[in-house]
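Undergrad: Dropping the sequence and predicted coords here.
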Amino acid sequence: MSISGKSTLAGLVAGAVAAFGTAGVPSAHAAYFAGKTMKIVIPFGFGGTYGKYARVFADHLPAHLPGTPNIIVQEMPGAGGVKAMNFAYNVMPKDGLSLLEPIDTCVIVQLMQADKVKYDVRRFTWLGSSNQTNNVMVIRTDAPGHSVEALMKGANAIMGSTGPGSDGTIFPRLAAGLLGFSGMKVISGYKGSAASMLAIEQGEVHGAAYNWLAWSSSVPHWFSGDKPVAMPFLQAGLEPDPDLPDVPLLGRLVAAADKPLVDFVSTNGTLGRGLVVPPGAPQAVIAMLRTAYDAMNADPAFKAGLDKLKLRLVAKDGKTIQEVVDKAIDGARPEIVERANVLIYGAKG
């Protein structure tokens, strides 16, 4: 069944509202999604964890939605993920059939790159998250600067990044500014984490910064054996990743006055990999989507799908993530945002 015009949409939503909460699967719910093709937009290429999680979402979310719609995934890389964020906020249909897997740096970018951002992350509705993980800098073992100590002495390190709004730019530049990595440079423009990892393997760049799951699920062989190809040498998060207890945590290396700045930039680890609906979607549809997302996170089949791709499941509901986002935006002190802008982008916000 197709939706043609606002009156039809309103009628279906009204029916869903009236039926919501009744036993079984109300016909109004099934009618809204049945026969439809939903879309998940991802902000980077398919090869990284955004693409991998999106494909598992697309495989398993329909089973928990009435009417069992089909879901396809569309990549929209550009500007470190900001292109997809802006598109979802301003252009994406508001019917709840189009979803976005947001960049985990969306809060940081909104506060520090206001001239490039055309969204307010607080107005997206978060369905939930399925993973939280620290951002980790990895570097080739044959690079001149392959440790914090070497980089603090001025050793060179060229880091690959997808764009200015990505972890791959934000974390290296922040660490360079706070710890004095004068020889660290960032090259942007890679389509996704897979492309920059290939560049590392080919010796085009020395390293990059991504969430730890991107590294451990894509190139675990790099970190094993007598002569590992690369090594994790610095992580950003509120606590060390359980897999990396011995890798230095940025927040424990900086001066006490700079710890609030590091904590602010570390909010991305909490957001992780999840889905949002653009502002304006009907509340009844949002309720169905949130219920379905929670059910998916609790489904053993979903966990098995993630396991096949070596992905981790750390579930949080949409309300919890929404509160984290609102608190981060509303509580960001201007002086912290300004200092972060200077360190990362070389200019005041």
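TA: Sure thing, it's come through.
Undergrad: CA only for contacts and neighbour counts going forward, please
TA: Will do.
Undergrad: where along the stretch 201-349 of the chain do the helices fall?
TA: 212-218, 259-265, 268-271, 283-297, 300-308, 318-331, 334-345 (DSSP state H, counting those that start in this stretch).
Undergrad: Tell me which of the ones you listed sits nearest to Ile158.
TA: Comparison of the helices of the stretch 201-349 of the chain against Ile158 by CA to CA identifies helix 334-345 as nearest, at 15.5 Å.
Undergrad: Which positions in the closest one come out as buried?
TA: By neighbour count on 16 or more other CA atoms under 10 Å, the buried set for helix 334-345 is Ile336, Val337, Glu338, Arg339, Ala340, Asn341, Val342, Leu343, Ile344, Tyr345.
Undergrad: Now do the same contact list for the fifth one.
TA: For Ala340, the contacting residues are Met112, Leu174, Leu261, taking CA atoms under 8 Å, 6 or more residues apart in numbering as the criterion.
Undergrad: 7 Å - rerun?
TA: Applying CA atoms under 7 Å, 6 or more residues apart in numbering to Ala340 gives the contacts Leu261.
Undergrad: What of the second one?
TA: Residues counted as contacts of Val337 (CA under 7 Å, 6+ apart) are Leu111, Met112.
Undergrad: if we go to 8 Å?
TA: With CA under 8 Å, 6+ apart, Val337 has these contacts: Leu111, Met112, Leu261, Gly349.
Undergrad: okay, pairing it with this:
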Amino acid sequence: MTHTRQFLAGAAVLAGTAGLLAAPAAADDIAEFYKGKQINAIAGGGAGGGFALAARILGRHMVNHIPGKPDWIVTAMPGAGGARSIKYIVNAAAQDGTVIGAVLPPAVLSPLLRPGVGYKSEDLQWVGSITPMPSVLSVWHTHNVNSLDDAKKREVIVATSSKLSTNYYMSMFLNKVVGTKFKVISGYQGGDRQNNAMEKGEVHARASFFNSYKSTKADWLRDRKIVHLATLGPRLDELKGATHLADIAKTPEQRKMVAFMQAGENVGHGFFVSPGVPKARVDALRKAFDATMKDQAFLGDAKKRNVTVEPVAGVELDKSIDEAMDVPQSLVDDFKTLVEMDAPKK
């Protein structure tokens, strides 16, 4: 059973025969724990966004592969580019495997950009990713901005939740590197609010994940309601008309910054649990996730809702995040300076 609501407010592995005998007992322990319980999947975006949708579809089928078959609900907790939800999961939520995070990818970088944000991405225990996915900066069709060259001549107001979001640093990177005139307005928490603001004409543009548009705004793509100006992360044929940030980087340092920025896009629809969750339960959740990715009912459901499935295992995400976090502080500092991440000193 899955529902959605908006949020307001290690043991050593035994070898040989002993290990074989221990496995059923461990599975029984996991089943006993999860039986009658409810897993809360907390999405870092809005209730109507693609991350909450992916979490609902995943949960509908993943519970059948978790010993004990718990219930599954989805809670939307937007804010601070997804950092708010991770901070809550790590510091305030249950640490027993009943809370799973549906990460908003920009939040992977937040600990480097905002020391003291409340968590370390490399300490999170990754369950798996449904798919990596690109971000795309898109403008509403009535604003008559059809390219980055147009955006150099005309101001484009971009909605964002905070400076920790892809909306912010994609726009500011473009302003500094190619001279566009993006004006970023903070305070729009969640993709659904940003989409509504574009439709109403409050803002002209936002950055989103292309897969989220495909799953929640297929009519916008069909009717060409938005024009894609720039993209970041995995390259897609569908986004050939949009400029990839790697292609406008002018210096080796800027190219390293692009690689740094797209660490979250390489995670995509990623799911994690807090560092405090016991390893046996993490392993059980990873096994259930991997089985779900091959579940024909899940694959059919995902296809029906235009959710791309190109899974990445949790252990691979662990390695990827470790590498992404291992960057020189000088690069992070130069990036923050370039995009004016910190408020100017008075």
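TA: On my side now, so go ahead. Here the structure is a predicted model, which is why all the values come from computation and not from measurement.
Undergrad: TM value for the aligned chains?
TA: Once superposed, chain against chain, the TM-score is 0.88 (TM-score structural alignment, normalised by the length of the second structure); 328 aligned residues with a CA RMSD of 2.4 Å.
Undergrad: got a markdown table for the contacts of Val337 of the first structure, with neighbour count and distance to Pro69 of the first structure too?
TA: Listed next are those as a markdown table, based on neighbours: other CA atoms under 10 Å; distance: CA to CA, whole Å:
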| residue | neighbour count | distance to Pro69 of the first structure |
| --- | --- | --- |
| Leu111 | 20 | 36 |
| Met112 | 22 | 38 |
| Leu261 | 22 | 43 |
| Gly349 | 16 | 43 |
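Undergrad: and the closest residue in space to Arg173 of the first structure that isn't next to it in sequence, what does it touch?
TA: Nearest non-adjacent residue to Arg173 of the first structure, counting by CA to CA, 6 or more residues apart in numbering: Ile344, 5.0 Å away. Ile344 of the first structure sits next to Thr169, Ile170, Arg173, Leu174, Gly177 when contact means CA under 8 Å, 6+ apart.
Undergrad: In the second structure, which of those residues still touch?
TA: Contacts conserved in the second structure for those, using both residues aligned by TM-score structural alignment, their matches' CA atoms under 8 Å: Ile170, Arg173, Leu174, Gly177.
Undergrad: Which one of the contacts of Val337 of the first structure is nearest to Ile329 of the first structure?
TA: Of all the contacts of Val337 of the first structure, Ile329 of the first structure sits closest to Leu111, with 7.5 Å by CA to CA.
Undergrad: quick one: secondary structure of the closest one?
TA: Per DSSP: H, G, I helix; E, B strand; the rest coil, the secondary structure class of Leu111 of the first structure is helix.
Undergrad: wait, it sits on Gly331?
TA: No. Assessed by CA atoms under 8 Å, Leu111 of the first structure is found out of contact with Gly331, at 11.2 Å.
Undergrad: Let's have the contacts of Val337 of the first structure in TSV, adding distance to Met296 of the first structure.
TA: Shown next, in TSV, are the contacts of Val337 of the first structure (distance: CA to CA, whole Å):
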residue	distance to Met296 of the first structure
Leu111	32
Met112	34
Leu261	35
Gly349	39
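Undergrad: Taking these together, which two end up most distant?
TA: Checking the contacts of Val337 of the first structure with CA to CA, the most distant pair is Leu261 and Gly349, at 14.5 Å.
Undergrad: I'd like to know which of the contacts of Val337 of the first structure is nearest to Gln132 of the first structure.
TA: When these are compared against Gln132 of the first structure (criterion: CA to CA), the nearest one is Leu261, at 19.6 Å.
Undergrad: what do we get in the second structure for the closest one?
TA: The equivalent of Leu261 of the first structure in the second structure is Met257 (alignment by TM-score structural alignment).
Undergrad: try Ile187 of the first structure
TA: Residue pairing (TM-score structural alignment): Ile187 of the first structure is matched to Ile185 of the second structure.
Undergrad: What residues does the match of Leu261 of the first structure make contact with?
TA: Counting by CA under 8 Å, 6+ apart, Met257 of the second structure makes contact with Leu331, Phe335.
Undergrad: Would you check how far apart it and Lys35 of the second structure are?
TA: Per CA to CA, to the nearest Å, Met257 of the second structure is found 46 Å from Lys35 of the second structure.
Undergrad: Give the closest residue to the corresponding residue of the first structure for Thr243 of the second structure in space, chain neighbours not counted.
TA: Using TM-score structural alignment, the partner of Thr243 of the second structure in the first structure is Pro248. What sits nearest to Pro248 of the first structure in space, not counting adjacent residues and going by CA to CA, 6+ apart, is Leu234, at 5.2 Å.
Undergrad: With Ala249 of the second structure instead?
TA: In space, and not counting its chain neighbours, Ala249 of the second structure is closest to Arg255: 5.4 Å by CA to CA, 6+ apart.
Undergrad: The one you found: neighbour count?
TA: By other CA atoms under 10 Å, the residues close to Arg255 of the second structure number 16.
Undergrad: Quickly note the distance from the nearest residue to Gly48 of the second structure once chain neighbours are set aside to Leu338 of the second structure.
TA: Leaving aside its sequence neighbours, Gly48 of the second structure sits nearest to Asp192 (CA to CA, 6+ apart; 5.7 Å). To Leu338 of the second structure, Asp192 of the second structure is 29 Å away according to CA to CA.
Undergrad: Perfect, that will be all.
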